[in-house]
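J.: A predicted structure for the sequence below; I have some questions about it.
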Amino acid sequence: MSTSTASVVATYTVTGMTCGHCVGSVSAEIGAIEGVSGVEVDLPTGAVTVTSAAPLVEADVAAAVTEAGYELTAAPKPELPQASGCCGSGGCH
């Protein structure tokens, strides 16, 4: 019997980023939040997708973004936790 770990994925919108340095700063600050395992930033749209072991407190994410010098302008779009390797159909055991 294998044990799978679930991840929580949330997408935020950050404004003020204009270059790769901005992306790096935001990624580093959010990545330092306990439980964060991945950060992907789409510079043109400002979308920041965060993968974590458990749901994050939005105020913690906002504080990290502010520390990097930018602004969190939209709350995350809720996404259901997915088990690693799960197809998302809900029929996995």
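T.: Yep, that arrived.

J.: Could you use CA atoms for every contact and neighbour count after this?
T.: Will do.

J.: and stretch 13-23, which residues are buried?
T.: Across stretch 13-23, burial judged by 16 or more other Cα atoms under 10 Å covers Thr13, Val14, Thr15, Met17, Cys22, Val23.

J.: so how far is Ile33 from the third one?
T.: Thr15 sits at a distance of 20 Å from Ile33 (criterion: Cα to Cα, to the nearest Å).

J.: before we move on, what about the last one?
T.: Val23 sits 16 Å away from Ile33, going by Cα to Cα.

J.: next up, a second structure to put side by side with the first:
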Amino acid sequence: MTAETNTETAQATGSCCSSTGSCHDGAADVQIGGVTTVYQVTGMTCGHCEGAVTAEISELPGVTSVQAVAATGQVTVVSDSPLEETAVREAVDEAGYELVARA
């Protein structure tokens, strides 16, 4: 967890609670994060390439964040749950590039 995540979770649960941390029914608890997967993609050479890959992968259900870096060929994807690699491969293909493997 990052410091930002810890701060957001603490704010969601509140600090007025007893040592049990439960002054409510838990409905307001916020769980920030998800599954982070790094993929190796070939063919990206510039910012336009990064944008095309990011746009296609971002359309997949459950994806919350995508960061593509042409210089390394790595694409970091954060999603609510694990993604089917086939779906990610198809999205990268649709953008005009090739998913080699998980990095």
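T.: All right, it came through fine. The structure displayed is predicted, hence computed values, not measured ones.

J.: Any idea what the TM-score comes out to?
T.: Superposed pair, TM-score by TM-score structural alignment, normalised by the length of the first structure: 0.76. Supporting alignment: 76 aligned residues with a Cα RMSD of 1.2 Å.

J.: Please enumerate the helices of the second structure.
T.: Secondary structure of the second structure by DSSP state H: the helices cover 3-13, 47-58, 85-95.

J.: Any buried residues in the first one, and which?
T.: Spelled out, that is helix 3-13 of the second structure. Residues of helix 3-13 of the second structure classed as buried by neighbour count (16+ other Cα under 10 Å): Glu8, Thr9, Thr13.

J.: just to revisit the earlier point, Throw the helices of the second structure into a markdown table and include distance to Thr76 of the second structure, thanks.
T.: Below are the helices of the second structure laid out as a markdown table (distance: least, Cα to Cα, whole Å):
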| stretch | distance to Thr76 of the second structure |
| --- | --- |
| helix 3-13 | 18 |
| helix 47-58 | 9 |
| helix 85-95 | 11 |
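
J.: which stretch among those helices comes nearest Ile32 of the second structure?
T.: With respect to Ile32 of the second structure, and counting by Cα to Cα, the nearest of the helices of the second structure is helix 3-13 at 6.0 Å.

J.: what range in the first structure does the closest one sit on?
T.: Helix 3-13 of the second structure lines up with nothing in the first structure when matched by TM-score structural alignment.

J.: How about stretch 80-96 of the second structure?
T.: So stretch 80-96 of the second structure sits over residues 53-69 in the first structure, by TM-score structural alignment.

J.: Looking only at stretch 92-103 of the second structure, what residues are buried by neighbour count?
T.: The neighbour-count check on stretch 92-103 of the second structure (16+ other Cα under 10 Å) flags Val92, Ala95, Tyr97, Glu98, Leu99 as buried.
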